[in-house]
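Peer 1: Sequence and predicted structure, then a few things I'm wondering about:
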Amino acid sequence: MCLGIPGRIVEVWDESGTRMAHVAFPGETRKVCLAYLPDLGVDDYTMVHAGFALTRLDKESALLTLDVMREYELIDDTVTGCDTVTGCSGGTEGAR
């Protein structure tokens, strides 16, 4: 099973007619295609799967989802001690 991961958009640009973004996830930032949700902008939260933004999320839902994923050890941002989604303080509970 594959999981979508919530992230925060930190940069948006047009690449050959396709809207693209850098999205911050726990421990890293990735290039993501916004073709399905071209109205998303910087500081919006989105669920990403296979390099595509699939849905808009409110901040509270995104951070709660990340906390649950940490609780079930589906993600681990303790390697850097920093959550790039919200900063070095981690999600709603802080870095672990």
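Peer 2: Ah, there it is. Residues are numbered from 1 along each chain as shown.

Peer 1: alpha carbons only for contacts and neighbour counts from here, please
Peer 2: Noted.

Peer 1: where exactly do the strands run in the protein?
Peer 2: Assigned by DSSP state E, the chain shows strands spanning 5-15, 18-25, 28-33, 45-49, 52-57.

Peer 1: In terms of secondary structure, what does the second one contact?
Peer 2: Other elements packing on strand 18-25 under the criterion 3 or more CA pairs under 8 Å, 6 or more residues apart in numbering; DSSP states H and E are strand 5-15, strand 28-33.

Peer 1: Run through the neighbouring helices and strands of the last one.
Peer 2: Using 3+ CA pairs under 8 Å, 6+ apart as the contact criterion, the neighbours of strand 28-33 among helices and strands are strand 18-25, strand 52-57.

Peer 1: Please identify which of these is closest to residue 66.
Peer 2: With distances scored as CA to CA, the stretch of these nearest to residue 66 is strand 18-25 (9.3 Å).

Peer 1: mind listing what's buried in the closest one?
Peer 2: For strand 18-25, burial by neighbour count (16 or more other CA atoms under 10 Å) applies to 19, 20, 21, 22, 23, 24, 25.

Peer 1: ok, and here's another one to check against it:
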Amino acid sequence: MCLGIPGEVVELHPEQPDLAKVNVSGVKRLINIGLLADDPPKPGEWVLIHVGFALSKIDEAEAAAAMAFLEGIGQAYEDEIAALRGSLIE
């Protein structure tokens, strides 16, 4: 199962404007924000991530609700976070 997971944008990649460093439950990784070119996220904003792409911007309340739901479903969430940790950039 692949999940959409909320992440907070930490910084934009200075050399590649379609990439951003995002914090997902303490795991930081680069994601592609190219699908949000019409309204790109800024540091401090939240995005919904699926397979390395930001699909939409969400607010902090939506992010918190999504994380609570994901934590509640158990193993699928743990598997997704483990996959993110495997691509840790910091």
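Peer 2: Here it is on my side, so go on. Treat the numbers as computed from the prediction; the structure is a model and nothing was measured.

Peer 1: Drop the TM-score for these two in here.
Peer 2: Overlay of the two chains. TM-score (TM-score structural alignment, normalised by the length of structure 2): 0.74; 75 aligned residues with a CA RMSD of 1.5 Å.

Peer 1: which ones are touching the residue lying farthest from the centre of structure 2?
Peer 2: Here structure 2 reaches farthest from its C-alpha mean at residue 15, the gap being 19.7 Å by CA atoms, centre = their mean. Going by CA atoms under 8 Å, 6 or more residues apart in numbering, residue 15 of structure 2 touches no other residue.

Peer 1: one step back: save the helices and strands packed on strand 28-33 of structure 1 as CSV, and put in distance to residue 32 of structure 1 too.
Peer 2: Below are those laid out as CSV (distance: least, CA to CA, whole Å):
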stretch, distance to residue 32 of structure 1
strand 18-25, 5
strand 52-57, 5
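
Peer 1: Looking at these, which is nearest to residue 43 of structure 1?
Peer 2: Of all those, it is strand 18-25 that lies closest to residue 43 of structure 1, at 9.2 Å by CA to CA.

Peer 1: Residue 37 of structure 1: neighbour count?
Peer 2: Residue 37 of structure 1: 15 surrounding residues under other CA atoms under 10 Å.

Peer 1: Hmm, residue 48 and it touching each other?
Peer 2: No - look at residue 37 of structure 1 against residue 48 with CA atoms under 8 Å: they stay out of range, at 11.1 Å.

Peer 1: Are there residues contacting both of these two? Which ones?
Peer 2: With CA under 8 Å, 6+ apart, residue 37 of structure 1 and residue 48 have common neighbours 54, 55.

Peer 1: hang on, the earlier thing: ok, which of the strands of structure 1 comes nearest residue 71 of structure 1?
Peer 2: strand 5-15 (14.4 Å).

Peer 1: mean shift between the closest one and structure 2?
Peer 2: When structure 2 is superposed, strand 5-15 of structure 1 averages 1.3 Å from its matched positions, counting by mean CA distance after the TM-score superposition for structure 1.

Peer 1: could you give the angle of that strand to strand 52-57?
Peer 2: Compare the direction of strand 5-15 of structure 1 with that of strand 52-57 by axes from the mean of the first three to the mean of the last three CA atoms, to 10 degrees and you get 120 degrees.

Peer 1: OK, contacts around the aligned residue in structure 2 for residue 4 of structure 1?
Peer 2: When structure 2 is aligned by TM-score structural alignment, residue 4 of structure 1 is paired with residue 4. Counting by CA under 8 Å, 6+ apart, residue 4 of structure 2 makes contact with 48, 49, 50.
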